[in-house]
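Visitor: no sequence on this one, just coordinates:
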């Protein structure tokens, strides 16, 4: 049974859970119909972590209720509904056939493959399809392309300064607050286990979430990850409460310890907000203004406020710009020609290397790991071991609750694996065991010796690091931030260089 003739059919995607999004902003609840759907194709295009699927389906169901409370008519198709067609195109076609709207309205998708689907709909369904810009970002893809045009190198730091000026965040007139744009040098303290660690709030699953958890266990029980315990916020008000708790309890020390890693402490002083930002439950500019106001009120040091704001208006906007500038094709970048298969322990966590065991086990449990665990543990290992960057990209996209291709792909291919040859990052993020030992307490509980460079007892990161330098010297020797490492390697005696090659080969053969 259809409602009265409808003007616009507004399709809202699972990462567009924002009542003011452009597709809804121009709509009229009295004459337009909102369509939302839980789709098998979207849950399976990579085999997403069970917690990630549950988080999004539950957040979508709660958002549909929020829209109904605002007066919208919402047609919501659950995964197990008899009329579920499994894909955006098929589901939209079914709704168009039933409701015969004058036009379809959507906000542009965040991912290339879905944007291609959207572009095909007008012809396929013989009616106008308005694809509106996603204005939840500071910088449109066209703006970013203009900024990038003619530059020999793209560097986040210069882009970030533009975003600071554009937003006015942490500015004193034309100058950056505190006289510096970036306080990163103050944000590299190793953490000690006796610090008080605030935990992100845990939200008890309500009946809607409990239904979703049962559905996910039944349909995706063979996917990676632990479904229980489930404690994500799935409503806007709970996501805002989680953010308030971060601001009050963890933000003051967020800067100091944002690069630290501790056994048994998955969260430290991190916000754990990116999954809420990336699906639309939190507004990026609003959270940045709130953090700025905490600094201006004297409750938060500048290095914490600046470090947090840089992650959002700097990195997050920058990687999205790179994604739309370089897609399609960017996902196949492979500057080093790495082709090794992803080791099984990325899924099982079963490895004697304590740092990798901790990062993977935590990822399986929480669908979360902080940026240094991703960059300097799982990413660094893959780079040194010569893992195929596309396989690693698909792993990151699968396992994290905040992962969408637009944000994850450039972080993996560009920053973590340097597979784009330095378009995004100024150097490969390669490091030996010494870095991990400095920034964490993992090495103390590890059977390998972080102080040894070679041999069966040595930390594998050490020989792999120098073997990486040796293998790729032609490609990294001219990089100003890596040339010194090549020179250092060249000073090793020939026997030591041979021991490095043998140790690396023996370890890799055992993978």
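Guide: Looks like it arrived, so ask away. Note that the structure is a prediction, hence the values are computed from the model and not measured.
Visitor: Please make it C-alpha for all contacts and neighbour counts, starting now.
Guide: Noted.
Visitor: So which elements touch the longest helix belonging to the chain?
Guide: The single longest helix within the chain, with elements called by DSSP state H, is helix 50-69. In terms of contact count using 3 or more CA pairs under 8 Å, 6 or more residues apart in numbering; DSSP states H and E, helix 50-69 is assigned the packing partners strand 73-77, helix 207-220.
Visitor: what sits up against stretch 276-283?
Guide: For stretch 276-283, contacts defined as CA atoms under 8 Å, 6 or more residues apart in numbering pick out 14-18, 56, 136, 235-236, 239-240, 284, 402, 404.
Visitor: Could you double-check that residue 421 sits in contact with residue 335?
Guide: Yes - between residue 421 and residue 335 there is a contact under CA atoms under 8 Å: 5.3 Å.
Visitor: For residue 171, give its distance to residue 147.
Guide: Using CA to CA, to the nearest Å, we find residue 171 at a distance of 21 Å from residue 147.
Visitor: likewise residue 418?
Guide: Distance, residue 418 to residue 147, using CA to CA: 22 Å.
Visitor: okay, these two: which has more neighbours?
Guide: Using other CA atoms under 10 Å as the criterion, residue 418 and residue 147 rank with residue 418 on top: 26 against 16.
Visitor: Surely the more buried one touches residue 430?
Guide: No - using CA under 8 Å, residue 418 is not in contact with residue 430, being 9.5 Å away.
Visitor: Below is structure B, check it against A:
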């Protein structure tokens, strides 16, 4: 990726624009759009004909959240309605069965999962051999730099280390985002994260307007009827149905973006890590779903946030924090997914082999006595969504302490969350949340005792457990679990400089044996 003049587009001297065999454009052919490639930037021209496929077998393989199934089907059908006669819509058990019905050449932008990429390559090979209609595979789209550009960055700019902060700064230089006119960062710092870690407001409420909500239509009603029919046929879903919360069309996505910028961006940053039981949405954008459906291009989102922030003189830390999520962390996880390879999901450096217990996997918050975990499981059950701190510190922290299998946990996150996709959940769960890669993505395991949850939320109030207690009936399972985790992983984590102080703390615990015995007795039971 070039790091010269803002907006320079060359991926680097001598580097091809895209990998061999994956051309950027394929004019004159029908474009096969997957359900996460629904925006206009996945077409070569506005009038290009389109193929859309509804695969019912995807819903039969393993339970996904009912709300996620609704969003995907609603988005596909709304796109078909927009395209009208330009769209061919096929419904089949599998993508392969659907493509067997196609009698004309199609092109497809590289899909977002390893399995789908293998499929389109098999179909392309069969088409080249004359066994079926031609399928031409194009380079992926929808991210701020291409996979070829990222590969060039790793070879020539990463200096032997994979750090999101290095990548993020180069992306901003490359696209001229949030720069001060001299090539430096607006506000004097590339990263304002230190200003965005405030606990909840003392008032117990964040004064911010509600998020933008869509209005359901006849398409949503038909989707709901079809999902009800599938359930009667034995298809199992996670979670509960409810009003559609997220944008599924380009117009809705743009409306949601503008509402966030106008009414919520200023309040977003400072308390983005805070959790309030009566305000699950806080000031978050709720744009992960339309972005992951391909309805918004991340660069347009970042540029629009920058323009709005400059025009309104908004708090730089809030604008930068949002831009970092959109063009930094999101793109970083996308590129790491492909860079680290299909075997990465099986990483298990901490030797975690416990299966997900049924109460956790099925979102049974009623079985859980710990307020924070019950609250987060209930949020996922009811909405298919909680923001990043409940995901990382409550769900992920619990799983890390209890040594749940990382690959199984990542698959559960993918199925249980409305914005869950293989490419985003694998690195976030396996690498960041569970530290199962030994430090490739994150420098330390992300787990804590109950004190962190108590400081950053109102979820400990009224709980049967006390975050300051390690042993006994009032012992917080997160606090006890934290010390038991450090004890179990001491040898593996001893060389990590970020954990030296915590590991030394083990030697000062006079009740460590009692903590360990208590955790062994708890086993897989819900807290």
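Guide: Sure, I can see it. Keep in mind that what you see is a predicted model, and the values were worked out from it rather than measured.
Visitor: hmm, back to that, among the helices and strands packed on helix 50-69 of the first structure, which is nearest residue 389 of the first structure?
Guide: Proximity to residue 389 of the first structure (CA to CA) singles out helix 207-220 among these, at 25.8 Å.
Visitor: Tell me which residues of that closest one come out buried.
Guide: The neighbour-count check on helix 207-220 of the first structure (16 or more other CA atoms under 10 Å) flags 209, 212, 213, 215, 216, 217, 220 as buried.
Visitor: What of stretch 330-346 of the second structure?
Guide: Neighbour counts over stretch 330-346 of the second structure (16+ other CA under 10 Å) mark 330, 331, 332, 333, 334, 335, 336, 337, 338, 344, 345 as buried.
Visitor: show me where the stretch 1-150 of the first structure has helices.
Guide: Taking DSSP state H, counting those that start in this stretch as the test, the helices found in the stretch 1-150 of the first structure are 22-25, 40-44, 50-69, 88-99, 112-125, 141-148.
Visitor: would you turn those helices into TSV with distance to residue 278 of the first structure?
Guide: Shown next, in TSV, are the helices of the stretch 1-150 of the first structure (distance: least, CA to CA, whole Å):
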stretch	distance to residue 278 of the first structure
helix 22-25	16
helix 40-44	16
helix 50-69	11
helix 88-99	20
helix 112-125	16
helix 141-148	17
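Visitor: just the ones you listed: most buried one?
Guide: Greatest average neighbour count among these goes to helix 50-69 (a mean of 22), per mean count of other CA atoms under 10 Å.
Visitor: residues making contact with that one?
Guide: Contact with helix 50-69 of the first structure is made by 14-15, 17, 19, 36, 38, 43, 73-74, 76, 208-209, 212-213, 216-217, 220-221, 223-227, 230, 232, 234-235, 279, 366-367, 399-402, as judged by CA under 8 Å, 6+ apart.
Visitor: sorry, back to before: of residue 421 and residue 335 of the first structure, which one has the most company?
Guide: residue 421 (20 against 16).
Visitor: Trace the more buried one over to the second structure, please.
Guide: Correspondence of residue 421 of the first structure to the second structure, assessed by TM-score structural alignment: residue 438.
Visitor: List the residues that contact its match.
Guide: Contact analysis of residue 438 of the second structure by CA under 8 Å, 6+ apart lists 348, 349, 350, 431.
Visitor: ok, 10 Å please
Guide: Residue 438 of the second structure sits next to 347, 348, 349, 350, 430, 431, 432, 444, 445, 492, 493 when contact means CA atoms under 10 Å, 6 or more residues apart in numbering.
Visitor: And for residue 311 of the second structure?
Guide: Contacts of residue 311 of the second structure (CA under 10 Å, 6+ apart): residue 305.
Visitor: Would you confirm that it belongs to a helix?
Guide: Yes - counting by DSSP: H, G, I helix; E, B strand; the rest coil, residue 311 of the second structure is found in a helix.
Visitor: what residues do residue 418 and residue 430 of the first structure have in common as contacts?
Guide: Here residue 418 of the first structure and residue 430 have residue 383 as joint contacts, going by CA under 10 Å, 6+ apart.
Visitor: what ranges do the strands span in the second structure?
Guide: Assigned by DSSP state E, the second structure shows strands spanning 30-33, 50-55, 87-92, 106-109, 135-138.
Visitor: Out of those, flag the one nearest residue 408 of the second structure.
Guide: Among the strands of the second structure, strand 50-55 comes nearest to residue 408 of the second structure, with 23.2 Å by CA to CA.
Visitor: Would you mind getting the average deviation of the closest one from the first structure?
Guide: Mean deviation of strand 50-55 of the second structure relative to the first structure after superposition (mean CA distance after the TM-score superposition for the first structure): 1.2 Å.
Visitor: I'd like the distance between the most centrally placed residue in the second structure and residue 388 of the second structure.
Guide: Nearest to the mean C-alpha position of the second structure, by CA atoms, centre = their mean, lies residue 424 at 4.4 Å. Distance, residue 424 of the second structure to residue 388 of the second structure, using CA to CA: 12 Å.
Visitor: swap in residue 81 of the second structure?
Guide: 33 Å.
Visitor: do the same with residue 435 of the second structure
Guide: 16 Å.
Visitor: Residue 479 of the second structure too?
Guide: Residue 479 of the second structure is 20 Å from residue 388 of the second structure, where distance means CA to CA.
Visitor: So if I had to pick from the two, which one is more boxed in?
Guide: In this view residue 479 of the second structure and residue 388 are compared by other CA under 10 Å, and residue 479 has more residues nearby, 25 against 14.
Visitor: Would you map the helices across the stretch 301-450 of the second structure?
Guide: 316-323, 330-340, 358-361, 371-383, 388-389, 397-401, 406-416, 422-425, 450-456.
Visitor: Now the longest one on the first structure. Mean distance?
Guide: Meaning helix 371-383 of the second structure. Following the fit onto the first structure, the mean deviation recorded for helix 371-383 of the second structure is 0.9 Å by mean CA distance after the TM-score superposition for the first structure.
Visitor: between that helix and helix 406-416, how many degrees?
Guide: Put simply, helix 371-383 of the second structure runs at 50 degrees to helix 406-416, going by axes from the mean of the first three to the mean of the last three CA atoms, to 10 degrees.
Visitor: Tell me the residues of the first structure aligned with helix 371-383 of the second structure.
Guide: By TM-score structural alignment, helix 371-383 of the second structure lines up with residues 354-366 in the first structure.
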